[in-house]
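J.: Let me see the structure of the following:
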Amino acid sequence: MNKKYIKSPMNYIGGKYKLLPQLLPLFPENIGTFVDLFAGGCNVGINIEAKKVICNDKEQAIINLYNECKKHSSEVMLEILDKTIKKYELSKTNQEGYLKLRNDYNSGNRSWYMFYALLTHSFNNQFRFNSKGEFNMSFGKNRSSFNPTLRRHFIAFVNILKQKNIVFTNKDYKKLTIGKLKEGDFVYCDPPYLITTATYNEQGGWTEKDEKELLYMLDYLDIHKVKFALSNVLIHKGKENKILQEWSNKYKVHKMDYNYANCNYQSKIKNKDSTIEVLITNY
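T.: This is a model prediction of the structure:
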């Protein structure tokens, strides 16, 4: 990557950091209001150039974290985080401390620092909530900690937020007032993928009905001359998203050269392990 991008302080499943050099040049120039419907790790929102940025996600814990990052200096936040890590004696090997923190978090102290301390010591630095809303990601034994690299990412992220006209919202994307958007504004969406199994989509969290509703909304934006870009996969491990495939015929499809399985990218559709990831735009 020639350009220096800010990396999310979270290891978010499907995070777009590695794709930024391909994605951002495909986005429009001179964006008025940029809206990210499924902000996730915020890799796109934090790096976009726009007059105003709106990052939305239905997961309250991460939006709460981002809003706290906006309010406080990195020094203040690190002090609170370090105290929490010290209190629970968190490390790569102390599973007992991690489980105590997780239990305390699930018992009602849903603070940003409890959440982030869990995140930095969980398996693969990821989070997951069960149907009761309890954090249930396992301990990242011998792997996960708030290491110097994560600390640097956290500081850079918090500091750059202070320079951005950015708003974080915690809503179902369908409740956002997209009707107020106009020509010159831009909507990006990176929804759960219908044909992949990520932790956010393990229990059928994203259905064909959800897929069709989102595509209908993007058609609405197109009719009203609002530019959009949709990240998704057309094919994954032999499965094909036929709904998306058919819908994409009326728009422009850009193939992304990246595979989340961390193996060599295969463009051959016949390969049963191949993933065809795309950016679909109406411009």
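J.: From now on I want contacts and neighbour counts done on CA atoms only, so please keep to that.
T.: Fine.
J.: Pull the contacting residues for the residue nearest the centre of the chain.
T.: Centroid-nearest residue in the chain: Gly40, 2.2 Å away (criterion: Cα atoms, centre = their mean). Applying Cα atoms under 8 Å, 6 or more residues apart in numbering to Gly40 gives the contacts 12, 15, 57, 62.
J.: One more, so I can put them side by side:
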Amino acid sequence: MKKRGTVEVFDTNFNVFTTGKSHIADHKELLYLCTVDDSVIKSAINYTGSKHKLLPQLLPLFPTEYNRFVDLFAGGASVTANMIKFGHLSTYLVNDIDKHVIDFFQYLSNVSFESFKSEIEFEINQYGFSDTKKKGYSFYGVDSSKGLSNYNKEKFLKLRDDYNNSQSPVLFYLLVVFGFNNQIRFNKDDEYNLPVGKRDFNKSMENKLQRFMNILQTNNISFSSVDFRKIKIEINDFVYVDPPYLITDASYNENGGWTEQDEKDLYQYLDNVNQSGAKFALSNVILHKGKENELLKKWASKYQLHILDYHYNNSNYHSKAKFSETVEVLITNYFPVEMNK
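T.: Next comes the predicted model:
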């Protein structure tokens, strides 16, 4: 029950019935009260393409019976975190090609929150970064809309150089905290290259980190950082797939980060998953700014196409386009329980 919310235990003395041959002392009746927390767990990092806003639509479309959950392109791992939180009992594999992120998650899964928080606060003090959690924005002569970029700029450049020379999980997290839009970006030389941002390690960010770490440390999670083609799937796995989107302009598509051949290889990989008897669910964008993913459209005709906010089976998704420039879909090789009700 602790995975679902805050648990309180109440007890009262209760007379036990015996035939006189047994003596049972301190017999009580117990009441367990669980105040359920249905809020979505956000990742500790601000990852491009995070699915935390879509999770209320995605989770009901996921299967309920499987032995292992495979997050093939985990990104910020918010999907895995919420699969765990909402009671899906299985083992978990969190995989992403970005080794910096996976190393960070692995570190968080093995260190206490209080210990990590102490490391963060020590480094913030060492670099001389702002600390609005203790001092507020007015101490630095700014408000929240103007932000702290001018105050933290030189300190951030020092942090960035230090991390690029000697990478560590603590410095990685500080780059996310003090970096532009709290995002992650590395150049072709594997150097973090975003400029300073407007925020610091505030209370909201601390709470988000703590909730995320609590999830990572309560379950059977494995981590890997390999190309998706190398992940072997078993018959009782459920594979969630949120790859780079071929027709969008996110940073992961720069410099050939995700090619048409990668897209075709992924479709073949999922066809093999289907043939193995395992289940998969693929998140993707089928229409974006007037551009249509024809490859996806053709391949998805073999499976179940669900337009988010609606539930269609291989239907005409163009009706959704008038509401948005981007049409997000989920493609599954199974019929979700929600559709069978």
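J.: Can you show me the helices along the first structure?
T.: 20-23, 60-71, 74-87, 95-106, 112-121, 148-161, 208-223, 242-248 (DSSP state H).
J.: Looking at those, spot the one closest to Thr199 of the first structure.
T.: helix 112-121 (14.3 Å; Cα to Cα).
J.: about what we covered before: aligned partner of the residue nearest to the centre of the first structure in the second structure?
T.: Aligned by TM-score structural alignment, Gly40 of the first structure pairs with Gly75 of the second structure.
J.: For whatever residue of the first structure lines up with Lys117 of the second structure, give its distance to His72 of the first structure.
T.: Correspondence of Lys117 of the second structure to the first structure, assessed by TM-score structural alignment: Leu78. Per Cα to Cα, to the nearest Å, Leu78 of the first structure is found 10 Å from His72 of the first structure.
J.: now swap in Tyr5 of the first structure and tell me
T.: From Tyr5 of the first structure to His72 of the first structure the distance is 22 Å (Cα to Cα).
J.: now Asp222 of the first structure
T.: Where His72 of the first structure is concerned, Asp222 of the first structure sits at a distance of 38 Å (Cα to Cα).
J.: Look at those two and report which has more neighbours.
T.: Asp222 (17 against 14; other Cα atoms under 10 Å).
J.: Once you drop chain neighbours, what's closest to the more buried one?
T.: Asn282 (6.7 Å; Cα to Cα, 6 or more residues apart in numbering).
J.: What residue in the second structure is paired with that neighbour?
T.: In the second structure, Asn282 of the first structure lands on Asn333 (TM-score structural alignment).
J.: got the contact list for its match?
T.: 274, 279-281, 303-304.
J.: Please indicate which of these has the highest neighbour count?
T.: Lys279 (25 neighbours).
J.: Tell me, how many residues neighbour the equivalent of Val158 of the first structure over in the second structure?
T.: Taking TM-score structural alignment, the alignment pairs Val158 of the first structure with Met213 from the second structure. Residues lying near Met213 of the second structure (other Cα under 10 Å) number 23.
J.: ok, now how distant is Met213 of the second structure from Val111 of the second structure?
T.: For Met213 of the second structure, the distance to Val111 of the second structure - Cα to Cα - is 9 Å.
J.: Leu194 of the second structure too?
T.: Counting by Cα to Cα, the gap from Leu194 of the second structure to Val111 of the second structure is 27 Å.
J.: Asp249 of the second structure too?
T.: 36 Å.
J.: rewinding a little: take the contacts of Gly40 of the first structure and lay them out in a markdown table including distance to Phe127 of the first structure and neighbour count.
T.: Shown next, in a markdown table, are the contacts of Gly40 of the first structure (distance: Cα to Cα, whole Å; neighbours: other Cα atoms under 10 Å):
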| residue | distance to Phe127 of the first structure | neighbour count |
| --- | --- | --- |
| Tyr12 | 8 | 17 |
| Gly15 | 13 | 20 |
| Asp57 | 14 | 21 |
| Ile62 | 10 | 22 |
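J.: Spit out the contact partners of the counterpart of Tyr240 of the second structure in the first structure.
T.: Applying TM-score structural alignment, one finds that Tyr240 of the second structure aligns to Tyr188 in the first structure. Counting by Cα under 8 Å, 6+ apart, Tyr188 of the first structure touches 34-37, 228-231.
J.: Closest one to Trp247 of the first structure out of those residues, please.
T.: Leu230 (11.8 Å).
J.: contacting residues around the equivalent of the closest one over in the second structure?
T.: Applying TM-score structural alignment, one finds that Leu230 of the first structure aligns to Leu282 in the second structure. Contacts of Leu282 of the second structure were listed using Cα under 8 Å, 6+ apart, and they are 240-242, 330-332.
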